[in-house]
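Colleague: Provide a 3D model corresponding to the input given below.
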Amino acid sequence: MKLISWNVNGLRACCNKGFLDYFKEVDADIFCVQETKLQEGQISLNLEGYRDYWHYAVKKGYSGTAVFTKIEPISVQYGIGMEEYDSEGRAITLEFNDFYLVNVYTPNSQRDLARLSFRLTWEDRLQEYLLGLDKVKPVVLCGDLNVAHQEIDLKNHKSNKGNSGFTVEERGKMTDLLASGFIDSFRHMHPDQEGAYTWWSYMNKVRERNIGWRIDYFIVSEKLAPAISKAAIDSEVLGSDHCPILLEMI
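Modeller: Below is the predicted model:
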């Protein structure tokens, strides 16, 4: 089974920059996107063979998540049960026979950390939600989690300590999640790989020089670890300030 996750930073814009070409080429069984930045009826996609599920933000042109799947889910849930987050379209859960898929777009704590408290409450609620699902069947969590967990996960770790996405608090929440029975699939397969990033600033030549952050993840229940056959980053794929990430399971 092949799964893809991609923060498209505006799906309509990304469709003008090769999204559909990549979508068809990669031929994923399940394709998750974040930051769709649209409302119902604002886009028409002809994705033959796929069912589509959308969680729109109330605020126009903001946030939003979607899942395109060849496999019909048993059930679908929108949000994680907290209105202040669910109104921003940040999560979709699809239940399949052997696992739950949870596609999320984690709140950014913002440059001045004005939303750090909001973000940390989200982390606590998300972990509680995931642990509840994991008691029923294994979980695959994917999306833009807006944190570089370790120093290896961003280029300039010294100058970014304490900045949004690399605060002690945000990194600690990721550590807590992993310690509760989950694994970072990419680091599980590539524990020491440096220069593996999924987001780059739009500043001049930053991406060309690979000055990036790894903030997009497939996090899976520990019991799924033996099923992971591949975890990769499609860093050459353009169309957004993020690139797609891939997980294959047997």
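Colleague: from here on, contacts and neighbour counts on C-alpha atoms
Modeller: Fine.
Colleague: buried residues, the lengthiest helix in the chain. List them.
Modeller: In the chain, assigned by DSSP state H, the helix with the most residues is helix 116-134. In terms of neighbour count (16 or more other Cα atoms under 10 Å), helix 116-134 has its buried residues at 116, 119-120, 122-123, 126-127, 130-131, 133-134.
Colleague: report how many residues lie close to the residue nearest to residue 97 when sequence neighbours are not counted.
Modeller: Once flanking residues are discounted, residue 97 sits nearest to residue 74: 7.2 Å by Cα to Cα, 6 or more residues apart in numbering. By other Cα atoms under 10 Å, 10 other residues sit near residue 74.
Colleague: one more: residue 41?
Modeller: 6.
Colleague: what's the spacing between it and residue 62?
Modeller: Counting by Cα to Cα, to the nearest Å, the separation of residue 41 from residue 62 is 15 Å.
Colleague: same check, this time on residue 228
Modeller: 33 Å.
Colleague: on the three-state scheme, residue 188 is what?
Modeller: helix (DSSP: H, G, I helix; E, B strand; the rest coil).
Colleague: for the one 3 residues further on, same thing?
Modeller: Classification of residue 191 using three-state DSSP returns coil.
Colleague: can you tell me which residues contact the closest residue to residue 65 other than its chain neighbours?
Modeller: Of all residues not flanking residue 65 in the chain, residue 34 sits nearest, at 4.5 Å (Cα to Cα, 6+ apart). Contacts for residue 34 (Cα atoms under 8 Å, 6 or more residues apart in numbering) come out as 5-9, 63-66, 90, 103-105, 143-144.
Colleague: and this one, so I can compare the two:
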Amino acid sequence: MKVVSWNVNGARAVHRKGAWDTFVKRCGDADVIGLQELKATPEQLPEEMGDPAQFNAFFNVPTQKKGYSGVALYVTEEPDRVLTELDVPDTEGRFVAAVYERRKLVIANVYFPNGGGGEERMAYKLDYYDAFLSFIENWRRAGYSVLFMGDVNAAHEPIDLAHPTANEGTPGYNPDVRAWIDEVVRAGYTDTFRHLHPRAATYSYWDLKTRARERDVGWRIDYVFCSNDLLPQLTDAAIHGDIFGSDHCPVSATIAE
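Modeller: Alright, predicted model coming up:
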């Protein structure tokens, strides 16, 4: 099972630039695709994104602030249930999950809050983190395996960003957000890319305003995590830095079935 995650930073813009065609050529063989930051409703998307022929497509979009946030989950195998709510207020369309009861598997796609803009937004980010961890832990206690992907909006370790010292204390690299990823790992989930590439200083996000991608001054804030019971089946994890169109690039993992 190949899983691909991409923060597209505007799905219509990615399509207009031709980047979606490149993505499909490179990653269209995936069994699961999670997109974040759609900035559009399904009805506003080109057909191949809003209703892709080879996938079952599920969306969660903002109910108040239009043209903001939004996530999509494409899966080749139709799930038994689709969930779009966590135990935290969310009008921003940040979460969608597929439940496979026979396979005892939950696949979640999440666009976590950035946390910038003041103490209230950072508090919301941390609450969202906690609500999501509670969600996946509840499923694990019920005997399910878990795969989750998305823009976590946090770099975990110094190797995960080009300038760790200069960015200490920022919304994406402060003790609280790093500690949450520690908690996820302690709870029994593995960062698939870091597991297979322990020393790779490879990034998934670059600030477009400073043309940071040209200098590879980036952050690794996009992840695919798996519950540890799936770890023996993990065969590949990659960051697709040669796919453009967004300030993020796709990341992927492959779990043998």
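Colleague: against structure 2, where does the longest helix of structure 1 fall?
Modeller: Counting by TM-score structural alignment, helix 116-134 of structure 1 falls onto residues 122-140 of structure 2.
Colleague: ranges for the strands of the stretch 1-150 of structure 2?
Modeller: 2-7, 32-36, 56-60, 71-75, 81-83, 95-100, 105-111, 145-151 (DSSP state E, counting those that start in this stretch).
Colleague: the most centrally placed residue in structure 1 - nearest residue in space that isn't next to it in sequence?
Modeller: The residue lying closest to the centre of structure 1 (Cα atoms, centre = their mean) is residue 143, at 0.7 Å. Counting by Cα to Cα, 6+ apart, residue 143 of structure 1 lies nearest to residue 104, which is 5.0 Å off, once chain neighbours are set aside.
Colleague: map the one you found onto structure 2.
Modeller: Using TM-score structural alignment, residue 104 of structure 1 lines up with residue 110 in structure 2.
Colleague: and residue 45 of structure 1, by the same measure?
Modeller: Match for residue 45 of structure 1 (TM-score structural alignment): residue 47.
Colleague: go on, residue 76 of structure 1?
Modeller: Using TM-score structural alignment, residue 76 of structure 1 pairs with residue 82 in structure 2.
Colleague: that match: neighbouring residues, count only.
Modeller: Neighbours around residue 82 of structure 2, by other Cα under 10 Å: 18.
Colleague: got a list of what it touches?
Modeller: 58, 96-99 are the contacts of residue 82 of structure 2 under Cα under 8 Å, 6+ apart.
Colleague: coming back round to it: quick one: the match of helix 116-134 of structure 1 to structure 1 mean distance?
Modeller: By mean Cα distance after the TM-score superposition for structure 1, the fitted stretch 122-140 of structure 2 averages 0.9 Å away from its aligned residues in structure 1.
Colleague: list the contacts of the closest residue to residue 108 of structure 2 other than its chain neighbours.
Modeller: In this structure, residue 108 of structure 2 finds its nearest non-sequential neighbour in residue 97, 4.1 Å apart by Cα to Cα, 6+ apart. Residues counted as contacts of residue 97 of structure 2 (Cα under 8 Å, 6+ apart) are 73, 82-84, 106-109.
Colleague: mapped onto structure 1, which of the residues you listed hold?
Modeller: Mapped onto structure 1 and checked by both residues aligned by TM-score structural alignment, their matches' Cα atoms under 8 Å, those keep the contacts 82-84, 106-109.
Colleague: and those residues, which of them are buried?
Modeller: Of these, these count as buried by 16+ other Cα under 10 Å: 82, 84, 106-109.
Colleague: how far away is the match of residue 45 of structure 1 from residue 192 of structure 2?
Modeller: Applying Cα to Cα to residue 47 of structure 2 and residue 192 of structure 2 gives a distance of 31 Å.
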